Each structure stands twice: as structure tokens, then as C-alpha cells.
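S.K.: one predicted model, sequence on top.
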Amino acid sequence: MKPYTVQRSPFIVPTTDGKVIKEHFGLATDGNSNLSIAHMVAPPGWSEPFQTPQFDEYTFIIKGKKQFIIEDETIVLTEGESIKIEKNTRVQYSNPFSDVCEYIAICKPAFSMELVNRED
């Protein structure tokens, strides 16, 4: 067995909101529950419900802008900026802007629907 893994076929997460999610490492791709790394493309106008994940989430913006509502504070990140949001923090992610937002998301432990705690 080689001491490295090259990922050329990430898992494409099915979505209904126009967002493209390609998980390179994590539960859906290689069963890793400790960490997930995904390449995301969020279309203009995209948003998710508020959530209080049981994982730390790191986001690095490649292109465009992304809005974060963290507790009661609104933060907008642009290309080249990054953020770490601690687990058990209420947050909403969105792209209310006119351009696509492309970013990398890293979750520790790995993203799962059981740990994300999205609100209705």
C-alpha cells in the first residue's frame, strides 16, 4: 500500500439548490470520519438554513464572495480570505451576490448530515 492517496474522482454530492459539491476526502468518498475536504461552487442567490454543526469548519474562498451570519454578526469573505468557525456555533452560509462563489470547505470531524444540525 502506498503512503499517499491521489483523488481524481471526488464524490459529487447530489443537491437541489444549484450548488456543486465535490467531496475529495471524507465520509462519502473514503469513509474518513475525522476530516472532510470539499470543493464547492455556490451560484448567485444560493443560501442554506441556519445550522449549528458539531464540527469545526474552515472555508477558503477561491473566487467570488460568500456571506456568513455567525450568531448575530454578518461577515463577507472574498477571494483569498479564509475563516474557521468553531463547532457548536450557529451559522448560516449564503451567496446573496451576483457572481458565483468558489471555495474549499474543510470539516473536522468530517461533514455528515447527523452532525450539521440544520434548522427547518
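M.R.: Great, that's in hand. Residues are numbered from 1 along each chain as shown.

S.K.: all contacts plus neighbour counts: C-alpha atoms, from now on.
M.R.: Fine.

S.K.: ok, and what's touching stretch 88-103?
M.R.: 39-55, 59-71 (C-alpha atoms under 8 Å, 6 or more residues apart in numbering).

S.K.: which residues in the protein form strands?
M.R.: Assigned by DSSP state E, the strands in the chain fall at 11-13, 20-25, 36-42, 46-47, 56-63, 65-70, 73-78, 82-85, 91-95, 101-108.

S.K.: okay, pairing it with this:
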Amino acid sequence: MKKYYIQKSPFIVPTTDGKLIEEHFGLASVISELSIARMIAPPKWSEPFQTPDFDEYTYIIKGKKQFNIDGKLVVLEAGESIKILKGTRVQYSNPFNKECEYIAICLPAFSMDLVNREA
């Protein structure tokens, strides 16, 4: 039995907001207990506040990304990372003029049932 899996064709998650999501492992691609996705958030992108039932780790590859964490604004730049604990109210955005490329890891794996987005 092979003891590894090389992901060569990540699942492209359909979006309506211009954001690219390439899920390498998770519930939409190679079923896994965690999810790993490469993302590109376009300039001026944002999503609603959410209070996920998973820990989320983010590593910025290029550009900048803004986090509104329980009302505190945090901006990360390329080479920086953050862990946001499950149960934390957070909003992700890229209010800047350049796209932001980053890696997101969720444990347990990302699921719309666990993200708890606000209307």
C-alpha cells in the first residue's frame, strides 16, 4: 500500500466574489481531517463575519490580508502567519490595491456547516 498522496489537481472551489480557492486536501478534494488550500483574494475583496468551529492557520505568500478579530484589525504581509482559534468572530478581507496570495489550513477541515457566516 502506498503511504503518500501527491496532489496534482486541486479542487477549484466555485466562488462568486472573484476569489480563487484551490483546495489540495479537505472535504471537497482528497478527503482529510484538515483542509489545505491556496487562495488568491482580489483587491477590495471581503467576506462576511464568521465564527468558525475550526482553528484556521493562514500564511501570506504575497500581498497583504486584513483580519478583523473580535473588533481588532490585524494586517499580515508576505512571510507572516496567524492562527485563529475556533469560536473566534472574524472577518477576512483584502481592502488593498493588490491581490493577496495565501495558504489556509483548517482543523478540522473547512465545511460550510462549521464556518457560521453571518448574513
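M.R.: Happy to help now that I have it. Quantities reported herein were computed from a predicted structural model and do not represent experimental measurements.

S.K.: I'd like to know which of the contacts of stretch 88-103 of the first structure are buried.
M.R.: Applying 16 or more other C-alpha atoms under 10 Å to the contacts of stretch 88-103 of the first structure, the neighbour count classes 39-44, 46-47, 50-55, 59-68, 70 as buried.

S.K.: follow-up on the earlier one: as TSV, the strands of the first structure with distance to residue 120 of the first structure would be great.
M.R.: Shown next, in TSV, are the strands of the first structure (distance: least, C-alpha to C-alpha, whole Å):
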stretch	distance to residue 120 of the first structure
strand 11-13	20
strand 20-25	21
strand 36-42	20
strand 46-47	13
strand 56-63	21
strand 65-70	16
strand 73-78	20
strand 82-85	21
strand 91-95	12
strand 101-108	22
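
S.K.: the spatially most central residue of the first structure and residue 25 of the first structure: what is the separation?
M.R.: Computing the C-alpha centroid of the first structure and ranking residues by C-alpha atoms, centre = their mean puts residue 105 first, at 4.0 Å. Distance of residue 105 of the first structure to residue 25 of the first structure, given as C-alpha to C-alpha, to the nearest Å: 11 Å.

S.K.: what of residue 110 of the first structure?
M.R.: Going from residue 110 of the first structure to residue 25 of the first structure by C-alpha to C-alpha gives 9 Å.

S.K.: contacting residues around the closest residue to residue 105 of the first structure other than its chain neighbours?
M.R.: Setting aside the residues directly before and after it, residue 105 of the first structure is nearest to residue 59 in space (C-alpha to C-alpha, 6 or more residues apart in numbering), at 4.6 Å. Listed by C-alpha under 8 Å, 6+ apart, the contact set of residue 59 of the first structure reads 82-84, 103-106.
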